[in-house]
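Student: this is a predicted model, with the sequence first.
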Amino acid sequence: MNFSGRTYLIDVSIDKQGWDISKESKVISGYTCYKATKKISLNGKNFIPIEAWFTPSLPFSVGPTRYGKLPGLILYLNQEGIVFYAKTIVINPKEIAFKVPKSGKEITQENFNRMIDSAVNNLKTKN
């Protein structure tokens, strides 16, 4: 992950449990999506709500940042006001090669989240 001009190697342990999947649905970028929610702790004390909308039509159990483990691609995710969404989806049948960084500062997901939260709070206080 690149952030503020530095590369970070984040030790991510994905929580495979905890999603509550509802029957509530809506269309995002032409795909029928279903709502899933969970609460996570970034600091071991306070829990924040996560709302994800995923589509089983694209059977990839991935999403933005470290979220996934749902029965379809996450097209919308809201983490305490920070929103990720798919504006356009292009299906590319070609194999894509990408490089995994081999060097960078090793950091835990929890510490990386704290760093991001601090940067967001700094931006909020400047506005």
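Tutor: Arrived safely.

Student: only C-alpha atoms from now on, for both contacts and neighbour counts.
Tutor: OK.

Student: which SS class is residue 117?
Tutor: Secondary structure, DSSP: H, G, I helix; E, B strand; the rest coil: residue 117 is helix.

Student: measure it to residue 82 for me?
Tutor: Note on residue 117: its distance to residue 82, by C-alpha to C-alpha, to the nearest Å, is 11 Å.

Student: higher neighbour count, these two?
Tutor: residue 117 (13 against 9; other C-alpha atoms under 10 Å).

Student: in what helix or strand does residue 98 lie?
Tutor: Using DSSP states H and E, residue 98 sits within no helix or strand.

Student: and the comparison structure, right after this:
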Amino acid sequence: MKKIFFTLFVAIFSMLSINAQNFQGMAIYESKTSIGDKMPKFDDKQIPPDMQKMIEERMKAMFEKTFVLNFDKTASIYAEEEKLDAGDEMSRGFKMMGSMMGGGGKQYKNIKDKTILQEKEIFGKEFLVSDTLPQIKWTMGTETKKIGEYTCYKATAVVPTDKSNMMNYRPKKGQEEKLKNLKQEDAQKTNFMDMVEMPKDKTITAWYTPEVPVSQGPENYYGLPGLILEVTDGVTTILCSKVVLNPKEKAEIKPLKKGEKVTQAEFADIMMKKMKELQEMGGPGGRPGGMRIGG
């Protein structure tokens, strides 16, 4: 009985706090992408071992990121935690690859106006991807679990795949073993884009807490009766590690303005054109030099 009373008290207190005039909240998320044994290996003898190790460590870091979500009752700003950039050519290259894999740039979404804006950069050119916030048809579950101090409920949905995110590509049927066992001499003349495809949609599982009754979440996810603390698509998991309600320092939650304004579909087309250019130059998705896929 005491436990039920305490849970109700916390829920009511949270609702009163959120209904305050200047309510804001902050949530920190850790994003991890599982790539199994697919991490590229380097066997180019012209690259020193210490350099090979550094490249592999930087590539691994691209799959483990930290994001901060600042939110109020209707809008939010979601951004990757800023890290020191060495400013050299390698750092710029990894920054570009990170952008192609869905990282980098701030995201603004307004659940009242149904708008979403995201800053993106490709080859030094800045874009502002602007679109209508897509509706997510959630299937509500009864399963619960604890994330930190919060009781969370399960929900699932099928959502369209982001065609501008390279991480959403999957090997075509019968191509996975070829990619894993590809030899360096064959990689020089292989068009990797012919060996992969983009699924139309994907199934996601989310865990939300009514104890923070705002319809917000990381990335494009929203629309549940509580803050989303965890979401996974089977490959990438985004997990909340900290929630702060009414922080002392208020964040600026306003629509983004930087960059050439394009729709999500237009940006996906631009990304595909840039990918083809990279293939012709021997970059990602084309002829990767000393990089081979697999173990």
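Tutor: Nice, I can see it. Everything numeric in this text was worked out from a predicted model, so none of it was measured.

Student: tell me how the two chains score on TM-score.
Tutor: For these two chains in superposition, a TM-score of 0.73 is obtained (TM-score structural alignment, normalised by the length of structure 1); 121 aligned residues with a C-alpha RMSD of 3.1 Å.

Student: chain neighbours aside, what residue packs nearest to residue 223 of structure 2?
Tutor: Excluding its sequence neighbours, the residue lying closest to residue 223 of structure 2 (C-alpha to C-alpha, 6 or more residues apart in numbering) is residue 215, at 5.1 Å.

Student: tell me the counterpart of the one you found in structure 1.
Tutor: Here residue 215 of structure 2 is matched to residue 61 in structure 1, going by TM-score structural alignment.

Student: helices of structure 1, start to end?
Tutor: Ranges of helices in structure 1, per DSSP state H, are 109-126.

Student: what's the single longest strand in it?
Tutor: Counting by DSSP state E, the longest strand found in structure 1 is strand 31-41.

Student: what packs against it?
Tutor: Contact analysis of strand 31-41 of structure 1 by 3 or more C-alpha pairs under 8 Å, 6 or more residues apart in numbering; DSSP states H and E lists strand 20-28, strand 47-55 as its packing neighbours.

Student: where does that strand end up in structure 2?
Tutor: Taking TM-score structural alignment, strand 31-41 of structure 1 hits residues 150-160 over in structure 2.

Student: mean distance of the matching stretch to its aligned residues in structure 1, please.
Tutor: Once fitted to structure 1, stretch 150-160 of structure 2 is off its aligned match by 0.7 Å on average (mean C-alpha distance after the TM-score superposition for structure 1).

Student: show me what counts as buried in that stretch.
Tutor: 150, 152-156, 159 (16 or more other C-alpha atoms under 10 Å).

Student: dump these into CSV; add distance to residue 273 of structure 2 as well.
Tutor: Shown next, in CSV, are these (distance: C-alpha to C-alpha, whole Å):
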residue, distance to residue 273 of structure 2
150, 44
152, 42
153, 41
154, 39
155, 36
156, 33
159, 24
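
Student: just the residues contacting the match of strand 31-41 of structure 1, thanks.
Tutor: For stretch 150-160 of structure 2, the external contacting residues (C-alpha atoms under 8 Å, 6 or more residues apart in numbering) are 136-146, 200-211, 229.

Student: out of these, which are buried?
Tutor: 136, 138, 204-211, 229.

Student: export those as JSON lines, with columns for distance to residue 118 of structure 2.
Tutor: Formatted as JSON lines, those follow (distance: C-alpha to C-alpha, whole Å):
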{"residue": "136", "distance to residue 118 of structure 2": "18"}
{"residue": "138", "distance to residue 118 of structure 2": "23"}
{"residue": "204", "distance to residue 118 of structure 2": "21"}
{"residue": "205", "distance to residue 118 of structure 2": "23"}
{"residue": "206", "distance to residue 118 of structure 2": "22"}
{"residue": "207", "distance to residue 118 of structure 2": "24"}
{"residue": "208", "distance to residue 118 of structure 2": "23"}
{"residue": "209", "distance to residue 118 of structure 2": "26"}
{"residue": "210", "distance to residue 118 of structure 2": "27"}
{"residue": "211", "distance to residue 118 of structure 2": "28"}
{"residue": "229", "distance to residue 118 of structure 2": "21"}
